[in-house]
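[1] Kindly generate the corresponding structure for this input.
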Amino acid sequence: MTWQAAQARYDHMEYRRCGRSGLKLPVISLGLWHNFGGDTPHERKRDIARTAFDLGITHFDLANNYGPPPGSAEEAFGDLMRTDFAPYRDEMIISSKAGYGMWAGPYGEWGSRKYLIASCDQSLKRMGLDYVDIFYSHRFDPETPLEETMMALDHIVRSGRALYVGISSYNSKRTREAAAILKELGTPCLIHQPSYSMINRWVEEDGLLDTLEDLGIGSIAFTPLAQGMLTSKYLKGIPEGSRATQGKSLKSEFLTEETLNAIRALNAMAEQRGQTLAQMALAWVLRKGRLTTALIGASRAEQVRDCAAVVKNMDFTEAELQEIDATTVEGKVNLWAASSEREGPSR
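    Below you'll find the predicted structure:
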């Protein structure tokens, strides 16, 4: 029997305008960075994606190198598009990116026109799509002229490969430069995707949120749950099978006793608010409407349900915000700091 999406899927999700564009995004978006590669059963991926869409999560975020192996998340999502989501394509926002290492040789990463356009074509083929809704420069390239990278994004839109373009992990200075180039080209920057959470606040120190507001650019925070640290998963230590034990991006040394104590205190606050820790962490990122959407990952459908329920309570008192500021510690979990530095990463 052919799957049909829930009829009430738009009844409870909140949608925010993306900067000063005409596009609205759900306040919770689904990222396929982890748990959509070849090491995850396909039926689990299907369950996660269906659940998200049924809850009004219309935005699915990918990149060329998501897996493992690289490319496998897009291939899996392409299968789901054919078997489940084809009738709903016009209700979906699908994004992909290029910037990190994808294939061997000098043309398989960073920000050249050669790499970005070739990678976009490969992503479309893997997903079986005519276009993506958003295509990103995944990281700033210090050795390629920024004009070349932005001109490639402009070409990707003008050639019909994408409807909008964005950037990820660019600092405030580079964001202003990139946005100015794109504006002159006639393809405005729609959205910026930085890492941001209660224990990773570089965007506040850098002034990026003010820059995005000033320029009218939307925002999507990735790792708002600090790769699972801001959930109930690690309250009693590091469980077997968690991301911290898999040798991926979340290293066990991030989970210091100081950080764990802060997480436990935050969890107590969330309980007082009648929320899970994950819900409070997402509500905090989305507070006061400064960000457009928060990007979650999930290994099970019930995690998607938990995160989507944040819409029931996204308000904080000033006292709560002050207590969170007093409780949180910088977790040193920004693995993308080099991509956000003034001159970018060295090679």
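
[2] switch to C-alpha atoms for all contacts and neighbour counts from now on
    Fine.

[3] can you pull out the strands in the stretch 101-250 of the chain?
    For the stretch 101-250 of the chain, applying DSSP state E, counting those that start in this stretch gives strands covering 132-137, 162-168, 189-193, 218-221.

[4] for the ones you listed, which one sits closest to R17?
    Of all the strands of the stretch 101-250 of the chain, strand 218-221 sits nearest to R17, with 7.8 Å by Cα to Cα.

[5] helices and strands around the closest one, which ones?
    Helices and strands in packing contact with strand 218-221 are listed as strand 189-193, strand 293-296; criterion 3 or more Cα pairs under 8 Å, 6 or more residues apart in numbering; DSSP states H and E.

[6] Second input sequence below; structure requested for side-by-side comparison:
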Amino acid sequence: MITNEPNPLYVAAPERYSKMTYSACGRSGIRLPQLSLGLWQNFGANDSQSNARHMLNTAFDHGITHFDLANNYGPHYGAAESCFGSIYQQDFKHYRDELLISSKAGYDMWPGPYGVGGSRKYLISSCDQSLKRTGLDYFDIFYHHCMDPDTPLEETMQALDYIVRSGRALYVGISNYQPQQTQQAIEILRQLGTPLLIHQPRYNLFDRWIENGLTDVLKNEGVGSIVFSLLAQGVLTNKYLNGIPKNSRAALEHQVYLADKDLTPAKLSKVSALNTLAENRQQSLAQMAIAWTLHNEAVTSCLIGASRPTQIVDSVNALNNLHFTPQEITTINHILKE
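    Coordinates of the predicted model:
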């Protein structure tokens, strides 16, 4: 981790709560900020800790009280949690009760059969490791990151229930579960006495799979949702309107998040049309994409990513115009169906 500056005491902006709207997470008593900060990228061992610190400070100064982690965020695995832990000790420990901090386990984390999946052994061991890396006494939310077809769902949900009952977390969540799997998880957890607080799925203008059953389950059962990949890994920005710029993520030979199918001429034509609509709304395309995501009443909060503090401020400014006219919604749907 690169460190290259002195460490003055951080004091949060007094007006931070006036800059953010908070929404009820399902039928729970938790209220989430409309925007939350995900630490999936740009908080790893190869990134600047100074920049990471500035981003976390900027987020909290703008009322973003929820920071989202996972055991394998990096690179390397665990690095984002370690980075956050260092900054937490320096800047946020005395704000702990104002923060909602989450982590997850499910994808591969360490070698061998016990370092991946949904078993009780893996989930509890991983949660303990994550608490050590972050320096926290507990997580506000601990998620199962992905469905494991090789582990009975009952075992996975029992492990999440135990994590709460043992004081390791206050609430539990699931991520990347399909509608039927989500319904089953809800019912099992309800019987155990630890209700499901939240689901974390992927959702954006180009990827609307949650509208095919999942949002109905969440609304009917009173479960909140926090969605990720709002900008489709940068496709829903103006970054690629004039081709793939040098040194962009899409141009890097080792990149794995964007494929050729994500940047076809047909898709970029749709991006251009969406960008024109955003300009008419006096928003950037990224801001409109965030606003559109929050337009879905089943969405409690949106997980934004950032590589610099100004991107966080730009995302917060998207909240200044969340209203869409019926004509704008019709236009968006027409563009996406072309």
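
[7] still on that earlier bit, reformat the helices and strands packed on strand 218-221 of structure 1 as TSV; add mean neighbour count and distance to Q303 of structure 1.
    Compiled in TSV, these are given as follows (neighbours: other Cα atoms under 10 Å; distance: least, Cα to Cα, whole Å):
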stretch	mean neighbour count	distance to Q303 of structure 1
strand 189-193	25	22
strand 293-296	27	9
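
[8] quick one: which of those strands is nearest T223 of structure 1?
    Of all these, the one in closest proximity to T223 of structure 1, counting by Cα to Cα, is strand 293-296 (6.8 Å).

[9] Average offset of the very next helix or strand once past the closest one relative to structure 2?
    Sequence order places helix 301-308 as the next helix or strand after strand 293-296 of structure 1, per DSSP states H and E. Its matched residues in structure 2 lie on average 0.6 Å from helix 301-308 of structure 1 after superposition (mean Cα distance after the TM-score superposition for structure 1).

[10] now the helices for structure 2?
    49-61, 79-87, 120-134, 153-165, 179-192, 214-221, 265-280, 285-294, 309-317, 326-337 (DSSP state H).

[11] Now for the spatially most central residue of structure 2: which residues touch it?
    The central residue of structure 2, meaning the one whose C-alpha is nearest the mean C-alpha position (Cα atoms, centre = their mean), is L303 at 3.5 Å. Residues counted as contacts of L303 of structure 2 (Cα atoms under 8 Å, 6 or more residues apart in numbering) are 35-38, 68, 226-230.

[12] what about it, distance to I141 of structure 2?
    Remark: distance between L303 of structure 2 and I141 of structure 2 (Cα to Cα, to the nearest Å) = 14 Å.

[13] Likewise for Y122 of structure 2?
    Using Cα to Cα, Y122 of structure 2 is found at 17 Å from I141 of structure 2.

[14] What of I332 of structure 2?
    As it turns out, when the distance is counted by Cα to Cα, I332 of structure 2 lies 34 Å from I141 of structure 2.

[15] Same drill for these two, tell me which one is more crowded.
    More crowded of I332 of structure 2 and I141, by other Cα atoms under 10 Å: I141, with 21 against 17.

[16] returning to that earlier point: any chance of the strands of the stretch 101-250 of structure 1 in CSV with distance to E91 of structure 1 as columns?
    Compiled in CSV, the strands of the stretch 101-250 of structure 1 are given as follows (distance: least, Cα to Cα, whole Å):
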stretch, distance to E91 of structure 1
strand 132-137, 11
strand 162-168, 14
strand 189-193, 18
strand 218-221, 19
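
[17] To L255 of structure 1, which of those lies closest?
    Comparison of the strands of the stretch 101-250 of structure 1 against L255 of structure 1 by Cα to Cα identifies strand 218-221 as nearest, at 21.1 Å.

[18] R168 of structure 2 matches what in structure 1?
    Correspondence of R168 of structure 2 to structure 1, assessed by TM-score structural alignment: R161.
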